[in-house]
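[1] can't give you the sequence, but here's the structure:
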């Protein structure tokens, strides 16, 4: 058995970057919803919009991952 260490390292690196990016996006979404509760007026709407955009990006990344697994 021969292991392609370069490919394994590449998969590990991409997985690490994507995981950190998704966790960061989700965290920003939670922070945005928290700021929405304490903000007033236009700032509350902007915080909510940003939070929902972060959650939508997370959902899109997960859906894309599932699509890659299924194909």
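    Sure thing, it's come through. Remember, it's a predicted structure, so these values are computed and weren't measured experimentally. Residues are numbered from 1 along each chain as shown.
[2] CA atoms for contacts and neighbours, from now on please.
    OK.
[3] what about the longest helix in this protein?
    As assigned by DSSP state H, the longest helix anywhere in the chain is helix 5-38.
[4] from the chain's centre, how far out does that helix sit?
    Put simply, helix 5-38 sits 5 Å off its chain's centre (C-alpha atoms, centre = their mean, to the nearest Å).
[5] Below is structure B, check it against A:
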């Protein structure tokens, strides 16, 4: 049995890089949601309305981050299940 160490190292490196990237994107999504919630609570504390219009870009960014994470997971599952 012969192990291709170069291929094993490349696979491990790419796996580590993709894992770090997906975790970072998910963390950015969580950060965007928490900043939106902080903006909503600050607006409510000032006597303003607590709903609607509070940083819609943050919500869209959070959704985009979560969609990117979901796409990476689905792509990984497709690679595993491919014949």
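    Perfect, thanks for sending it. Predicted, not measured: the structure shown is a model, and the values here were computed from it.
[6] Quick one: the residues in the second structure that the longest helix of the first structure pairs up with.
    Counting by TM-score structural alignment, helix 5-38 of the first structure falls onto residues 5-38 of the second structure.
[7] average gap between stretch 9-20 of the first structure and the second structure?
    Compared with the second structure after fitting, stretch 9-20 of the first structure has a mean deviation of 0.3 Å; criterion: mean C-alpha distance after the TM-score superposition for the first structure.
[8] Just give me the neighbour total for residue 67 of the first structure.
    Residue 67 of the first structure has 10 neighbours, counted by other C-alpha atoms under 10 Å.
[9] for the alignment partner in the second structure of it, what are its contacts?
    When the second structure is aligned by TM-score structural alignment, residue 67 of the first structure is paired with residue 78. Applying C-alpha atoms under 8 Å, 6 or more residues apart in numbering, we find residue 78 of the second structure in contact with no residue.
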